[in-house]
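In: sequence unknown, structure follows:
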């Protein structure tokens, strides 16, 4: 299992490297100033982090009330992920449209592109991270 220090390194690395890749790439793809894309990416990261906390708290309370249990089946995990992304889209899309002075449709397309980038990036980042910082082998207590 990873240590707290390792989890902090993982999270900070993920956010910093993601922003360093995403902002210039988005600036180039969408034709906006790098500064605008950088601010949008940082704000998006903060919104996603706060939404993640609130959403999971609400979802767990709803599951306890409706099912009496917070353990998720595979279909529930898919529903959980889709609902999370839908909520994030509703929270972030108007901010993108306002900040960049674009239509909601354009903001929707940009938000989908951002979500796709981070989905692929998270997969690649975690593969590389696990190679550079392997998970330590668990130590088992000796049975007497």
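Out: Everything's here; your move. Quick caveat: nothing in here was measured; it's all calculated off a predicted structure. Numbering: from 1, shown residues only.

In: going forward, measure contacts and count neighbours with C-alpha atoms only.
Out: OK.

In: So the residue nearest the centre of the chain versus residue 136, what's the distance?
Out: Per C-alpha atoms, centre = their mean, the C-alpha nearest to the average position across the chain is that of residue 48, at 6.1 Å. Separation of residue 48 from residue 136 (C-alpha to C-alpha, to the nearest Å): 29 Å.

In: And the helices in the chain?
Out: Taking DSSP state H to define them, one finds helices in the chain at 4-30, 34-67, 74-100, 104-132.

In: Put this next to the first one:
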């Protein structure tokens, strides 16, 4: 008996996910950073856009690879269980810290520790956002499976 073919998201669907995710996050991140720092909204907004572009590229690649791991283990990615959703969100955010920390330090003229503290707090908030957004997205845009 063969296992049924598991259908995953298309490339365009992954791009739609990343764009919606990032647009909502840019608005919140830019405003929050301006409110928490001595910088104006334009400066923090530009930083948010730069980090967003990096995050969108990483997101498309990361989500594709994570889905492939699910498929390899016979799981349907859009029906990921709670532990898988938590692993997905946490893994993605830790990967982003590695790419965003040097940029935040340079752009904001912050020390390593100040930037790291900010990045870790932001990461904790974004982990929750990622979990909730992905859950809502999977319910709003389910991937039809073959019977």
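Out: That came through, no problem. Predicted, not measured: the structure shown is a model, and the values here were computed from it.

In: any chance of the helices of structure 1 in TSV, plus distance to residue 140 of structure 1?
Out: Shown next, in TSV, are the helices of structure 1 (distance: least, C-alpha to C-alpha, whole Å):
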stretch	distance to residue 140 of structure 1
helix 4-30	20
helix 34-67	32
helix 74-100	30
helix 104-132	22
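
In: burial measure for the aligned partner of residue 5 of structure 1 in structure 2, as a count.
Out: Aligned counterpart of residue 5 of structure 1 in structure 2: residue 12 (TM-score structural alignment). Using other C-alpha atoms under 10 Å, residue 12 of structure 2 is surrounded by 9 other residues.

In: Residue 107 of structure 1 now?
Out: Residue 107 of structure 1 has 22 nearby residues by other C-alpha under 10 Å.

In: which residue lines up with it in structure 2?
Out: Per TM-score structural alignment, residue 107 of structure 1 is aligned with residue 115.

In: Pull the contacting residues for the nearest residue to that match once chain neighbours are set aside.
Out: Once flanking residues are discounted, residue 115 of structure 2 sits nearest to residue 105: 5.6 Å by C-alpha to C-alpha, 6 or more residues apart in numbering. Residues counted as contacts of residue 105 of structure 2 (C-alpha atoms under 8 Å, 6 or more residues apart in numbering) are 111-112, 115.

In: which of those residues lies closest to residue 73 of structure 2?
Out: residue 115 (37.6 Å; C-alpha to C-alpha).

In: Does the closest one touch residue 104 like I think?
Out: Yes - when contacts are counted by C-alpha atoms under 8 Å, residue 115 of structure 2 is listed as touching residue 104 (6.2 Å).

In: residue in structure 1 matching the residue nearest to residue 115 of structure 2?
Out: Under the alignment (TM-score structural alignment), residue 105 of structure 2 pairs with residue 97 in structure 1.
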